[in-house]
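Enquirer: quick one: sequence plus predicted model below, questions after.
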Amino acid sequence: MKVDKEALHKVAHLARLNVKPEEEPKLIEDLSKILTWVEQLKEVDTTGVAPLTHMTAEVNVLRKDVAEKTIRHEAALKNAPSKNDDFFKVPKVLKRND
C-alpha cells in the first residue's frame, strides 16, 4: 500500500507527533511497508481460530487480601527521623492558597 505525504501528516497529527521535513521520506517508506505487511495478513486463513484477548492462557495467581499485623507499632516508629506520639511526622507537601 502506498502512503503519501498527506496521509503521513494525518497519522502524525492523530498520534500527536511532530514530523520534520527531512524525516518524511523515511517515515512514508516505513509506513508503506507496515501497511503492505498488514495487507498480507488479510490473506491468512483464520477460519476456526478463536480471537485472543491475551497471548497466553496464564492467569495471575494472587494471594487473598487479608489484613494482618506484621510489625509492632513501636518497631515501625523506632527509626523514624521525626515522630509525634503514635505517628510519623513528615514535611508539608501541599500549600494552601487562602
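Expert: Perfect, thanks for sending it.

Enquirer: CA only for contacts and neighbour counts going forward, please
Expert: Fine.

Enquirer: surely Lys2 is in contact with Ser32?
Expert: Yes - contact criterion Cα atoms under 8 Å: Lys2 and Ser32 qualify, at 5.4 Å.

Enquirer: second one coming, line it up with the first:
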Amino acid sequence: MKLDINSLKKIAHLARLEFDENSAKKMTTDMTQILDWVEKLNEVDTDNVEPLITMSSEENVMRKDEVGQHLDHEKGLKNAPQRDSDYFRVPKVME
C-alpha cells in the first residue's frame, strides 16, 4: 500500500505531529513499508484457527473479598505531610 504525502499530513494532523519536508519523505517511506508488512498478514490462512482471548496461558488467581480490620481515619492521616481537617492536602495540578 502506497502512502502519499497528503495522507501523511492528515495522519500527522490527527496525531498532532509536525514534519519538515525531509522527515515527511522518510516517514512516508517508513509508513509504506509498515503498511506493506501488515498487508502480508492477509495472506495467512486463519480459517481453522480459533481466536485467542489472551496471549498468555496464565490464569489470574483472585483472593476472596473478606471484611477485615480497616485503617482508622485518624491513623491514616497521621503521617500526611499536609492535611486539612479530615483530608490530605495536595498541590494543585490543574488550573
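Expert: That came through fine. Not measured: the values here are computed from a predicted model.

Enquirer: still on that earlier bit, between Lys2 and Ser32 of the first structure, who's got more neighbours?
Expert: Shown here are Lys2 of the first structure and Ser32; by other Cα atoms under 10 Å, Ser32 has more neighbours (17 against 11).

Enquirer: for the helix or strand hosting that one, give me every contacting residue.
Expert: Using DSSP states H and E, Ser32 of the first structure maps to helix 24-41. Helix 24-41 of the first structure is contacted from outside by 1-5, 8, using Cα atoms under 8 Å, 6 or more residues apart in numbering.

Enquirer: now Ile53 of the second structure: how far from Glu59 of the second structure?
Expert: 12 Å (Cα to Cα, to the nearest Å).

Enquirer: repeat for Asn6 of the second structure
Expert: 46 Å.

Enquirer: give the contact list for Asn79 of the second structure.
Expert: Taking Cα under 8 Å, 6+ apart, one finds nothing in contact with Asn79 of the second structure.
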